[in-house]
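**Q** pasting the structure only:
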């Protein structure tokens, strides 16, 4: 490999994990507003496999545009190697983490080097390593923008109404469905940080983990149906979402809200009759919010769980693990 090339994962076609190719490609050149990051770790997220399979889960009219071949990935943690002349605030040697260019698909983080927009980066929390930092941006910012502060005016592609977080405090009860996953375990901790009582829903193998994170009540969905056990909650954060999400409406009190992370099928007349609100948002890169989250990570107020790590060359195995489901926290790719 020459001094001007690097290793990266690229897609030349859509399909299963087998289409992820480990290749030698040119090191990206810096553009205005960018820094060159030597990548140490990469967070693996659902949009990575959506991109891999050609966005078949999204309606054609909302599918992002991209061309092949493409390097997948949006989350990274690494060290600044070079800085464009117009960039202030970062210097060579800085440890950084970020969610790059999302909701687009030009993050290109499954690589040894990335030309990253400085506006999408924050300094890595000193108290955590690159693996845990790389696992935080997309999942952490999703939970933050759903629960704490949206931070942008861009509408969700799935609704016209603007998403408005619920003010969380000691008087509120939040149910988190899919609480053990990437977004879910951040949402649980952020709700607890704000003082709310949290009911965590996941499979039984995650109970000890979620109680350690602060869950006040745990429901094993393989044994019980949450909508039959729980009533009168203020907020449901459904980190699973999808077609079955509307069953959680029965757990809400009048005036309550449901936030499906992956938007499902809801009837506005039914929502009005129940007196509840259903809204969502689409996570976007936000360095200022990431810096705030970084302070919580540094203090240990919020922590990142790692389901497993794989080398960059083993990205296929990482995607195969993701396809198995029942993930506890995040999957991360590491680069020596």
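**A** Thanks, I have the structure now. Everything quoted here is computed from the prediction, not taken from an experiment. Residues are numbered from 1 along each chain as shown.
**Q** Every contact and neighbour count from this point should use C-alpha atoms.
**A** Will do.
**Q** correct me, but residue 207 touches residue 218?
**A** Yes: using CA atoms under 8 Å, residue 207 is in contact with residue 218, at 6.6 Å.
**Q** and here's the other structure:
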């Protein structure tokens, strides 16, 4: 099969499009998926750069990618929740390829009205937003949430899901994206290039932090006592959390399959909008990574695997 292979850690040019990569076969409990679209998400290039070698152990060469949408090709022994021809989304091992393998528990059925493009945006995008808001952040109707990088691949979903829940949404974005984030339903959008959010915001219940560094440092003071900060980029400071009397969390819990299907239904029925920044053919995965790594996109970046 055709696939992207990484033979050494490094920049986008380490992504090699190869014509003859071994096609996996499902073992017991596994599902082989014919990939339609793969999500090019920040985790992929952080692994590619070699930054997470102690967390995600890879045997070189490896096929990158996890987030995808596709069609079940074959199922392994003991799998009775899926059958060939089913439309699915979720995580597979090596989604930058014509075929990828996944435990059956990592896949979710697609609603009939959901497109493959939109389905590929859920894992690592809408899923991460749901986790930050509800699984980790425990956001409730009537509460106030501050969402950083609200025009990005996670932020755009977080704004919409928080409004769907009935929360008051404050968001940060660049001036070029203020109207876009407002169109997603944010009650207040702060242009981070011209204003300091900590001077305009206070007493919030939850901060969704997906930038890291000084943005996290400046976010503690806007929380009310007993509030929550959920980081999507790094383990937040336990010392700062104690100092400000708040809870800080990072990647300890994840949405359930039922949660993911709810997200898929919201997209399918138009309640949740999936903004796709760009779609690259699989052979141009290096360009997709370069764009994602530049951090200036609006929405999700996808790889069209059907075009190989």
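**A** Ah, there it is. Since the structure is predicted, the reported quantities are computational estimates derived from the model, not experimental observations.
**Q** Could I get the TM-score for this pair?
**A** Once superposed, the chains reach a TM-score of 0.93 (TM-score structural alignment, normalised by the length of structure 2), with 305 aligned residues with a CA RMSD of 1.8 Å.
**Q** quick one on the thing from earlier: quick check: neighbours shared by residue 207 and residue 218 of structure 1?
**A** Counting by CA atoms under 8 Å, 6 or more residues apart in numbering, residue 207 of structure 1 and residue 218 have no common neighbour.
**Q** what's near enough to touch the alignment partner in structure 2 of residue 145 of structure 1?
**A** Using TM-score structural alignment, the partner of residue 145 of structure 1 in structure 2 is residue 131. By CA under 8 Å, 6+ apart, the contact set of residue 131 of structure 2 is 137, 253-255.
**Q** could you measure the residue mapped onto residue 222 of structure 2 from structure 1 against residue 175 of structure 1, distance?
**A** In structure 1, the residue matched to residue 222 of structure 2 (TM-score structural alignment) is residue 251. For residue 251 of structure 1, the distance to residue 175 of structure 1 equals 9 Å [CA to CA, to the nearest Å].
**Q** what's the overlap in contacts for the two?
**A** With CA under 8 Å, 6+ apart, residue 251 of structure 1 and residue 175 have common neighbours residue 233.
**Q** Of these two, which one has the most company?
**A** residue 175 (30 against 21; other CA atoms under 10 Å).
**Q** Let's verify the more buried one: helix, strand, or coil?
**A** Look at residue 175 of structure 1: counting by DSSP: H, G, I helix; E, B strand; the rest coil, its state is strand.
**Q** Now that it has come up, it's in contact with residue 202, right?
**A** No: between residue 175 of structure 1 and residue 202 there is no contact under CA under 8 Å: 11.0 Å.
**Q** residues in structure 2 matched by stretch 26-39 of structure 1, start to end?
**A** Going by TM-score structural alignment: stretch 26-39 of structure 1 matches residues 22-35.
**Q** residue in structure 2 matching residue 69 of structure 1?
**A** Under TM-score structural alignment, residue 69 of structure 1 pairs with residue 61 in structure 2.
**Q** Kindly apply the preceding question to residue 122 of structure 1 instead.
**A** Checking TM-score structural alignment: residue 122 of structure 1 goes with residue 108.
**Q** export the contacts of residue 131 of structure 2 to CSV and tack on neighbour count, distance to residue 306 of structure 2 and secondary structure?
**A** Listed next are the contacts of residue 131 of structure 2 as CSV, based on neighbours: other CA atoms under 10 Å; distance: CA to CA, whole Å; DSSP: H, G, I helix; E, B strand; the rest coil:
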residue, neighbour count, distance to residue 306 of structure 2, secondary structure
137, 24, 37, coil
253, 11, 33, coil
254, 15, 30, coil
255, 16, 28, coil
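**Q** Quick one: these as JSON lines, columns for distance to residue 44 of structure 2 too.
**A** Below are the contacts of residue 131 of structure 2 laid out as JSON lines (distance: CA to CA, whole Å):
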{"residue": "137", "distance to residue 44 of structure 2": "25"}
{"residue": "253", "distance to residue 44 of structure 2": "20"}
{"residue": "254", "distance to residue 44 of structure 2": "18"}
{"residue": "255", "distance to residue 44 of structure 2": "20"}
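**Q** Go through those and say which is closest to residue 82 of structure 2.
**A** Nearest to residue 82 of structure 2 among the contacts of residue 131 of structure 2, counting by CA to CA, is residue 255 at 20.2 Å.
**Q** Next, work out how far apart the closest residue to that closest one other than its chain neighbours and residue 253 of structure 2 are.
**A** Once flanking residues are discounted, residue 255 of structure 2 sits nearest to residue 131: 5.7 Å by CA to CA, 6 or more residues apart in numbering. According to CA to CA, residue 131 of structure 2 and residue 253 of structure 2 sit 7 Å apart.
**Q** Average separation of stretch 287-294 of structure 1 from the aligned part of structure 2, please.
**A** Once fitted to structure 2, stretch 287-294 of structure 1 is off its aligned match by 2.1 Å on average (mean CA distance after the TM-score superposition for structure 1).
**Q** one step back: gap between the two ends of the match of stretch 26-39 of structure 1?
**A** Where stretch 22-35 of structure 2 begins and where it ends lie 15 Å apart, using CA to CA.
**Q** cool, and stretch 261-273 of structure 1?
**A** End-to-end distance for stretch 261-273 of structure 1: 23 Å, by CA to CA.
**Q** ok, residues contacting it?
**A** Under CA under 8 Å, 6+ apart, the answer for stretch 261-273 of structure 1 is 158, 237-246, 277-278, 280-281.
**Q** Provide a PyMOL selection command restricted to the buried entries of those residues.
**A** Buried subset of the contacts of stretch 261-273 of structure 1, written as a PyMOL selection, criterion 16 or more other CA atoms under 10 Å:
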select buried, resi 237+238+239+240+241+245+246+277+278+280+281
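**Q** Now intersect the contacts of stretch 261-273 of structure 1 with the strands, please.
**A** Secondary structure of the contacts of stretch 261-273 of structure 1 is defined by DSSP state E; positions in strands are 237-238, 277-278.
**Q** which ones are touching the most centrally placed residue in structure 2?
**A** Closest residue to the average C-alpha location of structure 2: residue 124 at 1.8 Å, with CA atoms, centre = their mean. Contacts for residue 124 of structure 2 (CA under 8 Å, 6+ apart) come out as 41, 67, 154.
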